[in-house]
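Q: generate coordinates for the sequence data below:
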Amino acid sequence: MTFDYDLFVIGGGSGGVRAARIASAEGGAKVALAEESRMGGTCVIRGCVPKKLMVFASEYPEQVQDARAYGWDASVGSFDWTRFRGALENELDRLEAAYRGTLLNAGVTIYDTRAVVVDPHRVRLADGTEFSVKHILIATGGRPFVPTVPGAELAVTSNEMFDLETLPKRALVVGGGYIASEFACILHGLGVAVTMMYRGASILRGFDDEARGIVQTTMQARGIDIQCGVDVAGLHKAPGGIVARGTDGSMQEFDLVMYATGRLPNSGGIGLENLGVGIGVRGQVLVDEWSQTAVPSIYAVGDVTDRINLTPVAIREGHAFADTVFRGVPTKADHQLVASAVFTQPELGSIGLSEEAAKRQHSEAQGPIEIFAASFRPMKSLFAGREDRVLMKLVVDQASQRVLGCHIVGNGAGEMIQLAAIAIKMGATKADFDRTVAVHPTVSEELVTMRKPVRVV
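A: Sure, this is the predicted structure:
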């Protein structure tokens, strides 16, 4: 049978774009991709990239304050949100054009419209045009989840944060995950009075308890009002702003309420429901280790599968799919020991097992876990009179001495964990760390100078 396309990709985010490019340029396939919004997806347009640029912007006031302690006659003026937002939009336009150019140069046909799946070998565009296709790749990503509470329509999500006309003076961030924590720090750094409401006992659930505890304590010390154990019961408009009613009975007024209460796979309304494609309880497209669904011609990669919702993982999954299906190189995406970073202030970098997860997963037969940790005030901020603390922590299997996890809190943690991840992915032992000569004076030298465990669990 002759098909219009060998591959039709629905979704122009990082995973879909990588799969389309490799399948076309290196696999020799005839490929089309449909994207109803802006090319680049969540990461480039509504997530990682603009968020990181906002992180950079928010860090300057503190840097200027520290400069005075180092003898500079420095002062920080007011922040011009309009100017920054214009520059940000220009950068996103540049990146979107680069993504588009990459696809076109690879020979991919682009449809700037919505596409849905008609059957295992047909897709339909919004204008009714249908194509026969040999393979379909679902790469539609995820979307913010907002709980059903009275007045929820008054709130924004991370999607809208980059398009605000003006910065608020008072903001409520609802949630305690990495997106909530990052935006709380961003807004605070830009001069906004920030409150966080989180129904859990401590923010950044899932990360190492000791590490996230330091992040939360530091955020609070810098002036962010973190209210744990409380959720929003409802929102209503008031003359002075938006009033949030807490589950503890409190009433607080804000200029902006942002929900960062998780994300859901973007799988609805694209025709998968009646084709036999498995859909999980959260809406995730169920796939096997080859990213293939229960329908052999339909695959899915990225956040829509709800495996590990990180851009580099989606890229690996998309590349592995193209290698397997179009290049004759069977490849499975490796989801083991994936490093991650939370761009709060201070940053948190993590790879492998937390202390708590190691305790849960190791049986008595596997033996104890050794914890090596150093928490101290770093030289740079100590000189400036700050009370900041950093953490260097290794989780080690006592029997094999293999490093099972590494957790870093402090400036540059995201950069440091990337390098530590190489060693840990290679199976480094504590002895490998110990025989590495320290680079002095640095905060990261503590990773190779901790000789005795602080505890055995």
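Q: all contacts plus neighbour counts: C-alpha atoms, from now on.
A: OK.
Q: list the helices and strands the host helix or strand of residue 33 packs on?
A: Element membership for residue 33, per DSSP states H and E: strand 31-34. For strand 31-34, the packing partners by 3 or more Cα pairs under 8 Å, 6 or more residues apart in numbering; DSSP states H and E come out as strand 5-10, helix 14-21, strand 109-111.
Q: what's the most buried one of these?
A: The highest average neighbour count among the helices and strands packed on strand 31-34, using mean count of other Cα atoms under 10 Å, belongs to helix 14-21 at a mean of 28.
Q: next, the angle strand 5-10 makes with it.
A: 170 degrees (axes from the mean of the first three to the mean of the last three Cα atoms, to 10 degrees).
Q: what's in contact with helix 14-21?
A: Here helix 14-21 makes contact (Cα atoms under 8 Å, 6 or more residues apart in numbering) with 7, 9-11, 31-33, 40-41, 43, 99, 102-103, 106-108, 137-139, 301-302, 311, 314-322.
Q: which of those are buried? Put it as a ChimeraX command.
A: To isolate the buried ones among the contacts of helix 14-21 in ChimeraX, judged by 16 or more other Cα atoms under 10 Å, type:
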select :7,9,10,11,31,32,33,40,41,43,99,103,106,107,108,137,138,139,301,302,311,314,315,316,317,318,319,320,321,322
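Q: one more to put side by side:
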Amino acid sequence: MTFDYDLFVIGGGSGGVRAARIASSEHGAKVALAEEYRMGGTCVIRGCVPKKLMVFASSYPDAMRQAQAYGWDARCKAFDWTRFRTTLHAELDRLEAIYARNAEAAGVTLFAQRAQVVDPHTVELADGTRLRARHILIATGGAPWIPQKFRDLGAWTSNELFLTEELPRSILLVGGGFIACEFACILHGMGVEVAQYYRGAQILRGFDEDLRGHVAAEMAAQGIGLQVDTDLVDLERLPDGRFAATDTRGARREFDQVLFATGRVANTEGLGLENAGVRLNANGAVVVDEWSQSNVPSIFAVGDVTDRVNLTPVAIREGHAFADTVFGAKKWHVDHALVASAVFTRPEAGTVGLSEEDARKRGAVAVYMTAFRPMQTAFAGQQSRVMMKLVCDRDSGQVLGCHIVAPCAGELIQIAAIAVGMKATKADFDRTIAVHPTISEELVLMRDPVRTD
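A: Predicted structure coming up:
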């Protein structure tokens, strides 16, 4: 059988580009990649990168207030969204160009158009061109989900927020996951009046319970109108363009805009995967094994389109493992069991390993936890508190999980993840001399457990 390419990748995000580059430049495969929108995918164009820059932008009012307490004549005037947005999109353009340039430098042929699967070895481009490939990799990522009736009214997802010409004066965020919580903090920091409805009992489902409660309390203390056990039941577009929202408690409030952060779905619609016999789960994600291989031997998938661990570094690692395994005869796969993550609320939350609740399902635990006002903000008269928590196996002392809510928790948890991944024990932490004065020193100063059972 004759093939045009050894590998055809559909999707130009982090996972797809990494797989294409490694397969081509390191293993000599003939590779093509099709991207219908912009190179860089969700992370670079409408996710991690612009979001983190918005986190930085939203942090300055609080920094100015602290600066005043420290003796500086500092003032933070009105936020200029237009100026920030212009610089933001220039940066995204720069990064997109780098993604394309690096792929081409690695020998990858790029097609700036949509591609779909015709059969296990054939893809069809939007212009009608059909190409044969020995292997096909699906790396099309995911997209925000919003009920169609609310989309038709003009409600936003995070995608629209990145593109808006101006910020609303008030906004309702619907959802309680990390995207909803992050944007609640971002927009509040930029001067927007923020309300957040979540139908569950507490935000950040799936995270450690103490972490969830601490973040929720900090958000509420900042002035974010967080309401749990509350859902949106009706949304009306008013003649002036604003929205009237009615919740499950019967309250009716008006907002300039409504943003839904109620989950994401895999980008598989219209890709032709069903025609090729590829199995999808109930959410439309590609079902793959530990090697990222679908039930069709020639078709693989990596990243959010598989709905395993939906994080950019995971997608990159999956793409690299796929290329090494299939084209480099270096078989390895990603261990999804221990992946650190951060939620860029204010303060940030960082977590790695098991929550206390999940650890208890495995056996008896010893829990070490502390919460305190950090030196920097306490001096400025602020009441915010940080939280440090270690979940350990009661008998062996192995640290099963580490959970931090603090400024720069994302930076701290990266270092802690190394120790947890190496199966460090509480005794290993105790033997480590503290770096003083720091927030992180509390990780090695917690001597007595708050709970053992």
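Q: mind checking the TM-score on these two?
A: After superposition, the two chains reach a TM-score (TM-score structural alignment, normalised by the length of structure 2) of 0.98; 452 aligned residues with a Cα RMSD of 1.0 Å.
Q: nearest to residue 162 of structure 1, out of the helices and strands packed on strand 31-34 of structure 1?
A: Minimum separation from residue 162 of structure 1 across those (Cα to Cα) falls at helix 14-21, 19.4 Å.
Q: post-alignment, that closest one versus structure 2, mean distance?
A: Helix 14-21 of structure 1, aligned to structure 2 and superposed, deviates on average by 0.2 Å (mean Cα distance after the TM-score superposition for structure 1).
Q: excluding chain neighbours, what is closest to whichever residue in structure 2 pairs up with residue 228 of structure 1?
A: The alignment partner of residue 228 of structure 1 in structure 2, by TM-score structural alignment, is residue 228. Distance criterion Cα to Cα, 6 or more residues apart in numbering; nearest residue to residue 228 of structure 2, sequence neighbours excluded, is residue 198 at 4.8 Å.
Q: do you know how far that neighbour is from residue 204 of structure 2?
A: 10 Å (Cα to Cα, to the nearest Å).
Q: now stretch 305-325 of structure 1: how far from the chain's centre is it?
A: 15 Å (Cα atoms, centre = their mean, to the nearest Å).
Q: which other residues reach it?
A: In contact with stretch 305-325 of structure 1 (Cα under 8 Å, 6+ apart) are residues 14-20, 22-23, 27, 43, 265, 284-287, 290-291, 301-303, 329-335.
Q: 6 Å instead?
A: Stretch 305-325 of structure 1 is contacted from outside by 14-15, 18-19, 23, 284-285, 301-303, 329-333, using Cα atoms under 6 Å, 6 or more residues apart in numbering.
Q: in strands only, show me the residues you listed.
A: Among the contacts of stretch 305-325 of structure 1, no residue falls in strands (DSSP state E).
Q: helix, strand or coil for residue 226 of structure 2?
A: Here residue 226 of structure 2 is strand, with the state taken from DSSP: H, G, I helix; E, B strand; the rest coil.
Q: just checking, it touches residue 194?
A: No - Residue 226 of structure 2 lies out of contact with residue 194 (Cα atoms under 6 Å); the separation is 8.3 Å.
Q: show me the helices in the stretch 351-453 of structure 2, by range?
A: With DSSP state H, counting those that start in this stretch applied, the stretch 351-453 of structure 2 shows helices at 356-360, 375-379, 409-421, 426-431, listed in chain order.
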